[in-house]
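Student: sequence-free structure coming up:
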C-alpha cells in the first residue's frame, strides 16, 4: 500500500512539472495532478481495455496505429471528468500518455518488488 501511494505521488509530481513543458496541457494545482494520476491509472485499467476491444477491427486494419488514438481518447476522457485539467490538440495528450506510461513502467520496476 505504501508503494502505491509513493508511486502515485511521484507520478503526480511529474505530471505537475511535466505539463509546464507540454504546450496544450494545463493543470491548476497539485491536488488536481494527484487526481489526474489516479484517474489515468483507473482509465488505463478499466476504460482502455474496453476501447481496445471495441476498436479491434480498426486497430487490426491500421496495424496497431489506432492504439495511439485510443491513448489520446483516454487522456481526453480524464480531462473531461477532472476539473482543472485541460487538454488541447492531438500531439500534447499523446506525449503526455507516452510519458506517463514510461514513468509508470520505470516506477513499477523499482517499487513493485515484493
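Tutor: Right, received. Where do you want to start? Keep in mind that this is a model prediction, so the values were computed, not measured.

Student: Could you use CA atoms for every contact and neighbour count after this?
Tutor: Fine.

Student: give the contact list for the nearest residue to residue 94 once chain neighbours are set aside.
Tutor: Leaving out its chain neighbours, the residue that sits closest to residue 94 by C-alpha to C-alpha, 6 or more residues apart in numbering is residue 72, at 5.5 Å. For residue 72, the contacting residues are 90, 93-94, 97, by C-alpha atoms under 8 Å, 6 or more residues apart in numbering.

Student: Presented hereafter is structure B, for comparison with structure A:
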C-alpha cells in the first residue's frame, strides 16, 4: 500500500513538473492511447514513469548521495538538488527503453527546476497524505 501511495505521489509530482516546465514532457503513449483512450493513457504513462523514477530513487540515489556527501556538505546541501536532477535525467534515459518516454530538453535548467518542483510537490503531498504505516506503541 505504501509503494502505491508513493508511486501516485511521484506521478503527481512529475505531472506538476511537466505542466510547469515546457522542456519536460512524456511521450510515446500513442498505441496505448488508441487502445484505452487519451485520459487513461496519460494516467498510465505518468504511473509508468513514476515507477521507473521510484526504482531509480530506491537503488541508485543512495549510492550517488553517499559518494557526493563531501560535495553536498561543501555546498551546504545545495548539491542534493543536482543529485535529484541527475536522478530525473537517469529516469529519462532509462525510460527510452520503454514505450513511454520522459523527455528532458536541457539538464541544467529543465532537470534542475524539475528536481525542485518534484521535491516540493512530493513534500507537500507527503505532508498532506497520512502515513499508511500504523504507529507502534510500547506494549506493557
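Tutor: That came in fine, so what should we check first? As the structure is a prediction and not an experimental result, all values here were calculated from the model.

Student: now the strands for structure 2?
Tutor: Counting by DSSP state E, structure 2 forms strands over residues 24-27, 101-104, given from the N-terminal end onward.

Student: Out of these, flag the one nearest residue 69 of structure 2.
Tutor: Proximity of the strands of structure 2 to residue 69 of structure 2 was assessed by C-alpha to C-alpha; the nearest stretch is strand 101-104, lying at 25.7 Å.

Student: Just list what that closest one packs against, helices and strands only.
Tutor: Here strand 101-104 of structure 2 is seen to pack against strand 24-27, helix 79-95 when contacts are counted using 3 or more C-alpha pairs under 8 Å, 6 or more residues apart in numbering; DSSP states H and E.

Student: Make a markdown table out of these and add distance to residue 6 of structure 2.
Tutor: Listed next are these as a markdown table, based on distance: least, C-alpha to C-alpha, whole Å:
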| stretch | distance to residue 6 of structure 2 |
| --- | --- |
| strand 24-27 | 19 |
| helix 79-95 | 16 |
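
Student: Just name the most buried of those.
Tutor: Using mean count of other C-alpha atoms under 10 Å, the stretch among those with the largest mean neighbour count is helix 79-95, at a mean of 20.
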